[in-house]
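> below are the sequence and a predicted model for it; my questions follow.
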Amino acid sequence: MANAVRTVSRAAIYCRGGSHEAQGRLCKEEILAHENWTLADTYADAEIPDSQTRDSRTAFNRMLEDCRKGKLDKIVTISVSRFARNLPDGLAILRELAAAGVTVHFVKESIDTESLLAQAVRE
């Protein structure tokens, strides 16, 4: 895993929807609460309604591209619902990110894929 040798995770914030500023503040607080995380960038799709497809989420797609380029180690987002519109799409994205060594932290659900990946490696 790419961030296994890193002592500091380059974390990005992802926000979507009308409350993106409040989401961003909460995500930034979460990053600051972890001494080994540093804020690398913020990606916000401010006015993207739930009915829109992933193609219209330009900030999200730019963030994924930055992950593919190795610029990020972790994504911090307020909730699963802000990250992906449906389970199949969300799982596909999480698999792609895991393959790139990028983990995702969902603040409201207190889920971090880093611990899930570590458990899968041990098994």
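Okay, I see it.
> switch to C-alpha atoms for all contacts and neighbour counts from now on
Noted.
> mind listing what's buried in stretch 103-112?
103, 104, 105, 106, 107, 112 (16 or more other Cα atoms under 10 Å).
> how about those residues, which pair is most distant?
Spatially, the most separated pair among the buried residues of stretch 103-112 is 103 and 107, at 12.9 Å (Cα to Cα).
> ok, back up a step: show me which of the buried residues of stretch 103-112 is closest to residue 85.
Comparing the buried residues of stretch 103-112 against residue 85 with Cα to Cα places residue 106 closest, at 14.3 Å.
> how about the most centrally placed residue in the chain, secondary structure?
The structure's the chain has its C-alpha centroid closest to residue 75; by Cα atoms, centre = their mean the separation is 2.5 Å. Put simply, residue 75 is strand when judged by DSSP: H, G, I helix; E, B strand; the rest coil.
> second one coming, line it up with the first:
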Amino acid sequence: MKKVTKIAETASSKVKLKKIRVAAYCRVSTDSDAQLESLDAQKTHYGNYITSRDDWEFAGLYYDEGITGTKKDKRPELLRLIDDCKAGKVDFVITKSISRFSRNTTDCLELVRKLLALHIPIYFEKEYIKNR
């Protein structure tokens, strides 16, 4: 029979992995009841999705209500999200789809590049696109 030696656990072996601070961005373009229900559904979904992961820490839910996605400068919550990313408060961003993030291709690319420059990936859930 082989001899088995038990190695005692040390304080240094109890390394805690840093949780990823995840934020979600949601947007609806009108204040109609259907759109507001969609916004509530998005907020609930992402709140539950982020908090269900042991390796994630909820970093915030940012949402613009009744605002078009064509102009980033008109969306205060999107701008606040970007500012929080710059401030080091967010490690990863998730959103429902590219169209919820931005309807303007140039703005979308600019924002994605800005996040990438900060080493913050973004996940577009509907399209299954995650950049790194």
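Looks like it arrived, so ask away. Given the structure is predicted, the values throughout are model-derived calculations rather than measurements.
> translate the residue nearest to the centre of structure 1 into the numbering of structure 2.
Counting by TM-score structural alignment, residue 75 of structure 1 corresponds to residue 93 in structure 2.
> so what does residue 97 of structure 1 match up with in structure 2?
Using TM-score structural alignment, the equivalent of residue 97 of structure 1 in structure 2 is residue 115.
> so what's the residue nearest to that match when sequence neighbours are not counted up against?
For residue 115 of structure 2, ignoring the flanking residues on the chain, the nearest one in space by Cα to Cα, 6 or more residues apart in numbering is residue 121 at 6.6 Å. Contact partners of residue 121 of structure 2, counting by Cα atoms under 8 Å, 6 or more residues apart in numbering, are 91, 92, 93, 115, 130, 131, 132.
> got those residues as TSV, with distance to residue 79 of structure 2 columns?
Formatted as TSV, those follow (distance: Cα to Cα, whole Å):
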residue	distance to residue 79 of structure 2
91	16
92	15
93	13
115	12
130	20
131	20
132	21
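> conserved subset of the residues you listed in structure 1?
Using both residues aligned by TM-score structural alignment, their matches' Cα atoms under 8 Å, structure 1 keeps these contacts from these: 91, 92, 93, 115, 130, 131.
> where's the nearest residue to residue 60 of structure 2 once chain neighbours are set aside relative to residue 126 of structure 2, distance?
The shortest distance from residue 60 of structure 2 to any non-neighbouring residue, by Cα to Cα, 6+ apart, is to residue 23 (4.8 Å). For residue 23 of structure 2, the distance to residue 126 of structure 2 (Cα to Cα, to the nearest Å) stands at 17 Å.
> again with residue 64 of structure 2
Distance from residue 64 of structure 2 to residue 126 of structure 2, by Cα to Cα: 19 Å.
> residue 73 of structure 1 reaches residue 13, doesn't it?
No - using Cα atoms under 8 Å, residue 73 of structure 1 is not in contact with residue 13; the gap is 11.4 Å.
> give me the element the aligned residue in structure 1 for residue 45 of structure 2 is part of.
Taking TM-score structural alignment, residue 45 of structure 2 has residue 26 as its aligned residue in structure 1. Using DSSP states H and E, residue 26 of structure 1 falls within helix 20-32.
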